[in-house]
Structures are given as C-alpha cells and as structure tokens.
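In: Sequence plus the predicted model coming up.
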Amino acid sequence: MQTARLARPSALFAAASLLLAGCGDAGTSATTAAVSLDNCGRTVRVEAPPERAVSLNQGTTEIMLSLGLADRMAGTATWTDPVMKGLEKANAKVARIADNNPSFERVLDAEPDFVAASFVSTLGKGGVATRDQFEKLGVPTYVSPSDCAGKDNSGDGDGARTDPLTAETVYGEVRDLAAVFGVKERGEELVAELKARMAKATAGIDASDVTLLYWFANSESPYMAGCCGAPGVMTRALGAKNVFDDTHDEWPQINWETVADRDPDVLVIGDLTRRSQTAESAEKKIAFLESDPVTRNMTAVRHQRYVLLSGQAMNPTIRTIEGVERVAAGLREFGLVK
C-alpha cells in the first residue's frame, strides 16, 4: 500500500504532461494559448485549457459550472449547500469526490490537470495539500483572489481583512477562470449578468438607518461576520450598517451577550446543509434565538426579522450577489428601507 502511494505522483505527472501536450496540439490557437496569471502571490501558468479540473470548494465549482465547464471537470469537493439553482443538471455530471476536504491521494486519483480552491487554507498546510505539492507534479493551482487580496490569513481563524472585499474581486475570479479554460466570452457574459442583478437589487434602496448582523454557524460560540468580507459587500451595497463593522476579522466568534447588546434590526442567517458545527440550518438557528434567554428579547428576534442565506452567499462567491438580492428583498418586506 505504501509503495503504491509513493508511485502515484510520478504517474500523475506523466499523465498530466501527455494530456497538456495533446490539448496543445489538437486545439486552435484561440483556445490553446498558454495563460499566465498573478494569483495570490504566485504566477500560475496553464499551458492549455484544462480537461480534468478538480474544484476543491463549492464556490469555484459553481463558477466553473456557470461557465459551462462541467465536461472538463474531474471532481468537486467541500459543499455547504445544495448547488446553485439552474446548475443541477450540470453538477450531476461531475463526480463529487468528497463532501468535505478530500485527501491529497483522493484528488490525485482523479488525475487532475488543474486544481482550484476558494480558500487559501484549502491549499495550505492542514488543508488538502499545499500548492507546491500539486505544482511539483505539474498540476497548476488557483485560489480565489477574494481570499487573499487585502486579507491576512496568517492567524488561526478565518483571516482578517486589511481592505474591504469588493464585488469586482469576485468578477475578477470569473474572468481568471474563463481565461484559463479559454472561454473568455462566457466569462464576460457571466460578469455582465451578475452586475445587472446587483444593479437591479439595489436600485432605489436606502437602508442607511438599518443595522444588520450576519450569523454563519455555531450556537455555542457563534461565527458572526466582521466588517469587510462578503457580508460587507452586501451591507455597503444597501447602505446599511453591520453591528460588528468594528472588527476586521472575517468570522470572529462573539458571545451572545455582546450580540444582544448590539441589538441589530435584522438577522441575516446562514441556512447550511452541512453538519460540522452546531445550529447549521436556519431552522435550528431560529429555534435557538427564540428560546435562549439572552437572545429572545433582541429586536430582530421579537419581530422575527430573519433573512435566510445559503452559506455560499455569505462567502465571497458569485452567490454573494444572491445575498444582496435576498437581503434587499427582506428589508423591503420588513418596511425598513426608504
């Protein structure tokens, strides 16, 4: 068994080299030209459009599926929610190699020629494997810029933002992946669609008097959004205020007494289907809020002002636009916008 493990990397390298060479010979110059990207502090060079890509997080998976790349994907992993609406058929064509982080060996079994992840930690120490481990085998890697641009991931938590995330960074990821796969036109179409949805959701809305709180997971030591990640994109787009905009940590764990003291007007709640934390689903979160003596008298709880979002909408992904739409719709429904 150990011998087989040691032999695998060299076999993968040979297969990947042959695949890249074959792709380069078969295609047209418009789709097979090498692509070089500056990505999270390193240069990524892809010699030809990938044919066996593996996406290690749902965020990168949904971008690839939205770009019509299901037939060029060898596997996906790490899911918090059902796939984005409209992508069900495409997603069904792609093997799910793990619901959470797969082992390095399991990814290699898929014989990838390109590996993408939404988070630095996924392709870092303690994650699936480091970027160097893949790249030593000739497999290019890509990490979502939204998890490294203006962000410090050196601590033990989910990192801290030195600069607020913007939707443009998310659009940049779409364009990067479209370039890698030789489908730039599709990338521009998807970006234009996302921008139009953002403009429609925020048209004529003024939530400057509204305070929000974003709860991702865990009822014992809850993860609440700081100022500047994906929830920050939503908050700024609507002109509202996050009650924890005084912290730059991505998802600080904050006690309920402090939460109750901030007393937000609206609670934006993660409705997750995974089972790695307590109170993952919105149903369990709301049951906790309405029964706990510390939280049940909060303004948002008393008025049942809840906006439910997928975990992906609360992460920096193309579904962050979905988050803007849903929060805007909720604020209108609650009569809180001008």
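Out: Arrived safely, thanks for sending. Keep in mind that what you see is a predicted model, and the values were worked out from it rather than measured.
In: going forward, measure contacts and count neighbours with C-alpha atoms only.
Out: Fine.
In: Go through the protein and flag its longest helix.
Out: helix 2-26 (DSSP state H).
In: Now do the buried residues in it.
Out: Within helix 2-26, the residues scored as buried using 16 or more other C-alpha atoms under 10 Å are P9, L12, F13, A15, A16, S17, L19, L20, C23, G24.
In: burial measure for E168, as a count.
Out: 12 (other C-alpha atoms under 10 Å).
In: which of the buried residues of helix 2-26 lies closest to D109?
Out: Closest approach between the buried residues of helix 2-26 and D109, by C-alpha to C-alpha: L12, at 8.5 Å.
In: give the contact list for the closest one.
Out: Counting by C-alpha atoms under 8 Å, 6 or more residues apart in numbering, L12 touches L108, E111, L137.
In: returning to what we had before: now find how far off-centre the longest helix of the chain is within its chain.
Out: Taking C-alpha atoms, centre = their mean, to the nearest Å, one finds the center of helix 2-26 at 29 Å from the center of the full chain.
In: and what of stretch 82-96?
Out: How far stretch 82-96 lies from its chain's middle: 16 Å, per C-alpha atoms, centre = their mean.
In: Would it be right to say that L267 lies in a strand?
Out: Yes. Per DSSP: H, G, I helix; E, B strand; the rest coil, L267 lies within a strand segment.
In: let's bring in a second model and compare:
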Amino acid sequence: MTDGKKSEKTTVKRCGEPVEYTVPKRTVAYEGGSADKLFSLGLTDHVHGYVMPPANPPVKESPWASEYAKVKKLSDDLLNKEVVVDAKADFVVAGWNSGFSDQRGITPEILDKLKIQSFMHTESCYNYPKHPEKKKPFEALYTDLERLGKIFKVEEKARKVVDDLKRREKAVEAKAPKGSPVPVFLYDSGTDQPFTAGGQVPPDDIIGKAGGKNIFSSLGQRWTQVNWESVTKAEPEVVVILDYGDKPAKKKIEFLKKSPQTRELPAVKKNNFFILDYNEGISGPRNIDGLERFGKYLRELTR
C-alpha cells in the first residue's frame, strides 16, 4: 500500500520554471551545499548518495558528517549523466554551470527526458537559459530550503530551519561596525589574473551583511575572473581567502605577500586575511557559519 500523500505531485519552481514533483526517494546531491541543504531538513533517508569533486574539503569536517556517513559517495569527479543513471536516481540537486552543464551533457532538460527529477540552486539561476531567476545569495538559500521543503513535504521543518538561519543573519547584521563599509577582496585563485566573487555568490552577502563591501559586488556574475589593476585600484582593507583544493590558504597568502601586484595592498601590508571555508562560500546552510565568523572578525578588526 502506497502513501497517497507522498505520491501526490507538488508544483515547485526550478529557477523560473514551474515543475511538478513527486517526493524523491533516491536523491543524488552534487557538492557539499546540495547535501547540506538536504541534511539540514532531515532528509537523509531520501538521499542515495553524493558526488564530491576532490577540490572539496573532506565531508568529515561537515556539521552533518554523521549524515554523510549514512549515504554513498558515488564519485569524486564532476557531475555526469552516467553516475546519476547508474545510481538509479529519481532526483538530482546541483547548480546551473556548477553541476548541471550543457558542455558535459547533464542538464535538467536532459534529465526530464530520462524521467529523473532535478532541482537547481536558486543562486545559480540568474543566467539559466529560458527560465532565469535572480535573487540575492542569502535570499536564494532560504528559497531553496523552502522549495525543497515543499518537494519533500517537510514544509514545517523547512520553515524552522529558515527562521533560525534568518535570526542568526540578523544578529550579525545588527552588530556590524558602523560607518563606511570596509573594502574587501575575495581571493579564490589565479596568479596571472585573479578569480574572485561577483555579486551573485554567497560571499557577497557574507561580506556585506557583516559590515564590509565586496569590491566586485557590482559584477552581476558568480565566480569570475578580473585583473590585478582593478584590485589595486579598490585598495581593499581585508582579503578573504577561499580555502579549498590543492593550494592551501597559507600558500595563497604567501603569493599575495610576494607578488609586486598585491604586496602593497593595504590588506596585505596589515596582514588582514580571513580564511573562508569552501562550504561556507558556496550556497548552503554553512553560509551563515561563515557570516558569523566574518562578522566577528570585522568587529574585532575595527575596534
């Protein structure tokens, strides 16, 4: 006998497109942000496994390490159609161009044809073909949790999780240093040209709500390449280092201190470096952990 409520279809937006969903039973999550969202909603029993590229920090460092241990690690490569089909997945959670990709042949449209449901991080929807949707990063996080709550029919749990995250966010914002926001440069990677955070990714909200100003906030993009001249011109007082991959934060700091293009930056001369964990920087509940830590850092810096 089937549970009638669980088999009912629910219409929820996937970016700007209304899509009908039935409650998934074999979810594949791509990267920590997707898995964290599901685990935070108490949905471990609905998760079959996760795909985690090697640049990501170990899952044992996650607040949901015990939940990761209950599901399968399906691959340490980028998301692809084969791993999803082999897993007999009925639902895939990832971002547009960070998981789903035309080039790699795994898109929501392709999965629809295979009768595999999919969901995209709202934060990544701003340039999704045909059905774009643009929201600020934290608003996008809360939207995802609410939408996943509807898909899995755990709306009340989602409301509680979102309310708690919003309460924590507002507490940091209320304590943010007064006066002109501190100019902040996020350094992801790159030596010839730096890779950084535009206005469409969580660090933009982390920096802004803590009392800083992302020097590339006006760029309507997610993770993007800029030039060192524009960094120098902005005179950042703080550098946020995104920590992931095979180049530790310490090595990135060493590069910034030695490079003639960056060693005279106010932040570098004052040794004002803040290390942001990868999973605090991509869309997921840990964004608020990053906000709380960076808020504390800025408050202590400006005393």
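Out: Nice, thanks for sending it over. Every value quoted in this text rests on a predicted model; they were computed, and no experiment measured them.
In: if we can go back for a sec, among the contacts of L12 of structure 1, who's most crowded?
Out: So for those (other C-alpha under 10 Å), the most neighbours sit at E111, 22 neighbours.
In: Using a markdown table, lay out the contacts of L12 of structure 1 together with distance to F288 of structure 1.
Out: Compiled in a markdown table, the contacts of L12 of structure 1 are given as follows (distance: C-alpha to C-alpha, whole Å):
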| residue | distance to F288 of structure 1 |
| --- | --- |
| L108 | 42 |
| E111 | 44 |
| L137 | 48 |
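In: Go through these and name the one nearest G311 of structure 1.
Out: Nearest to G311 of structure 1 out of the contacts of L12 of structure 1 is L108 (C-alpha to C-alpha; 27.4 Å).
In: Map that closest one across to structure 2 for me.
Out: Counting by TM-score structural alignment, L108 of structure 1 corresponds to V85 in structure 2.
In: Its match and G49 of structure 2: what is the separation?
Out: V85 of structure 2 is 12 Å from G49 of structure 2, where distance means C-alpha to C-alpha, to the nearest Å.
In: Can you get me a residue count around K269 of structure 2?
Out: Neighbouring residues of K269 of structure 2 were enumerated by other C-alpha under 10 Å; the total is 13.
In: isn't it right up against R263?
Out: Yes. When contacts are counted by C-alpha atoms under 8 Å, K269 of structure 2 is listed as touching R263 (6.7 Å).
In: between the two, what contacts are shared?
Out: The overlap between the contact sets of K269 of structure 2 and R263 (C-alpha under 8 Å, 6+ apart) consists of K257.
In: Just list the residues touching H46 of structure 2, thanks.
Out: Applying C-alpha under 8 Å, 6+ apart, we find H46 of structure 2 in contact with P24, K25, R26, T27.
In: Out of those, who's the most crowded?
Out: T27 (27 neighbours).
In: Can you tell me what that one aligns to in structure 1?
Out: Match for T27 of structure 2 (TM-score structural alignment): A53.
In: thinking again about what came up before, just the contacts of H46 of structure 2: which are in helices?
Out: Among the contacts of H46 of structure 2, no member falls in helices (DSSP H).
In: In TSV, list those residues along with distance to E109 of structure 2.
Out: Converted to TSV, the contacts of H46 of structure 2 look like this (distance: C-alpha to C-alpha, whole Å):
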residue	distance to E109 of structure 2
P24	18
K25	20
R26	19
T27	17
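In: sorry, back to before: between the buried residues of helix 2-26 of structure 1, which sits nearest W256 of structure 1?
Out: Among the buried residues of helix 2-26 of structure 1, and counting by C-alpha to C-alpha, the member closest to W256 of structure 1 is P9, at 48.1 Å.
In: Hmm, the closest one is touching V139, no?
Out: No. Here P9 of structure 1 does not reach V139: they are 10.5 Å apart, not a contact under C-alpha under 8 Å.
In: Relative to structure 2, which residues correspond to stretch 302-319 of structure 1?
Out: Taking TM-score structural alignment, stretch 302-319 of structure 1 hits residues 269-286 over in structure 2.
In: tell me which residues in that stretch are buried?
Out: Buried, per 16+ other C-alpha under 10 Å, within stretch 269-286 of structure 2: 272-286.
In: Aligned counterpart of K170 of structure 2 in structure 1, please.
Out: That one, K170 of structure 2, aligns with A199 by TM-score structural alignment.
In: State the helix or strand in which that match lies.
Out: helix 184-202 (DSSP states H and E).
In: Please apply the same query to V115 of structure 1.
Out: Using DSSP H and E, V115 of structure 1 falls within strand 114-117.
In: That strand against structure 2, how far on average?
Out: Its matched residues in structure 2 lie on average 1.1 Å from strand 114-117 of structure 1 after superposition (mean C-alpha distance after the TM-score superposition for structure 1).
In: taking the contacts of H46 of structure 2 one by one, which sit in strands?
Out: Judged by DSSP state E, strands contain the following of the contacts of H46 of structure 2: T27.
In: Which residue is the nearest non-sequential neighbour of E237 of structure 2?
Out: Distances taken as C-alpha to C-alpha, 6 or more residues apart in numbering place A267 nearest to E237 of structure 2, at 4.2 Å, with adjacent residues excluded.
In: Past the helix or strand containing that neighbour, which element shows up next along the chain?
Out: Following DSSP H and E, one finds A267 of structure 2 within helix 266-269. Following helix 266-269 of structure 2 in sequence order, the next helix or strand is strand 273-277 (DSSP H and E).
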